[in-house]
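Visitor: kindly generate the corresponding structure for this input.
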Amino acid sequence: MGTKIKTHKGTKKRFRLSAKGKAMHRQSGTSHLAKGLSKKRRRNLRGTTAVAECMEPTIHAALNGHSY
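Guide: Got it, this is the predicted structure:
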């Protein structure tokens, strides 16, 4: 029997998989210095968004198909 594939812990902290299997992430630019952004920009940066399709296979491999 082969060795188990370990989950990449950095990826686990930054991404999660949606119910349909899309990789979701928090949008950048909101942690500090947001006062300089317009209210509209800050509002639109709330929540999560889907990762680019070209990055999804890499994230799926790092998470081994699990959603955390």
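Visitor: could you use CA atoms for every contact and neighbour count after this?
Guide: Fine.
Visitor: now tell me what touches stretch 31-39 from outside.
Guide: Taking contacts as CA atoms under 8 Å, 6 or more residues apart in numbering, the residues outside stretch 31-39 that touch it are Arg42.
Visitor: chain center to that stretch: distance?
Guide: The chain centroid and the centroid of stretch 31-39 are separated by 21 Å under CA atoms, centre = their mean, to the nearest Å.
Visitor: start to end distance for it?
Guide: For stretch 31-39, the separation between the terminal residues is 15 Å (CA to CA, to the nearest Å).
Visitor: to compare against the first, here's the next sequence to fold:
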Amino acid sequence: MPKMKSHSGAAKRFSKTGSGKWKRNKAFGSHILTKKSPKRKRNMRGTELVAVSDTRSLERLIPGCR
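Guide: Model prediction:
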């Protein structure tokens, strides 16, 4: 049986931490920033952990990352 391929879009957007949790970037921070408050834009910086309920689907999209 051949190797499973990773979902390329998901592989670029998600990565695993050292403890095995999934990490993601926050959404809505790239354009149309004039109407967003400075606090909201500041909170969109950096990364956040993926919800535990979504980790199973991520493991299926990115099978090689363990």
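Visitor: got a TM-score for the two of them?
Guide: Scored against TM-score structural alignment, normalised by the length of the second structure, the superposed chains reach a TM-score of 0.86; 66 aligned residues with a CA RMSD of 1.4 Å.
Visitor: name the surrounding residues that touch stretch 5-20 of the first structure.
Guide: For stretch 5-20 of the first structure, contacts defined as CA under 8 Å, 6+ apart pick out Ala23, Met24, His25, Arg26, Ile59, Ala62, Leu63, Asn64, His66, Ser67, Tyr68.
Visitor: list the contacts of the first one.
Guide: Spelled out, it's Ala23 of the first structure. Per CA under 8 Å, 6+ apart, neighbours of Ala23 of the first structure: Phe15, Arg16, Leu17, Ala50, Val51, Glu56, Ile59, His60.
Visitor: if I look at the first one, how far off is Lys22 of the first structure?
Guide: With distances defined as CA to CA, the gap from Phe15 of the first structure to Lys22 of the first structure amounts to 10 Å.
Visitor: does Arg46 of the first structure touch Gln27 like I think?
Guide: Yes: here Arg46 of the first structure lies in contact with Gln27, judged by CA atoms under 8 Å, at a distance of 7.2 Å.
Visitor: neighbour-wise, which of those two wins?
Guide: Counted by other CA atoms under 10 Å, Arg46 of the first structure and Gln27 do not tie: Gln27 has more neighbours, with 15 against 12.
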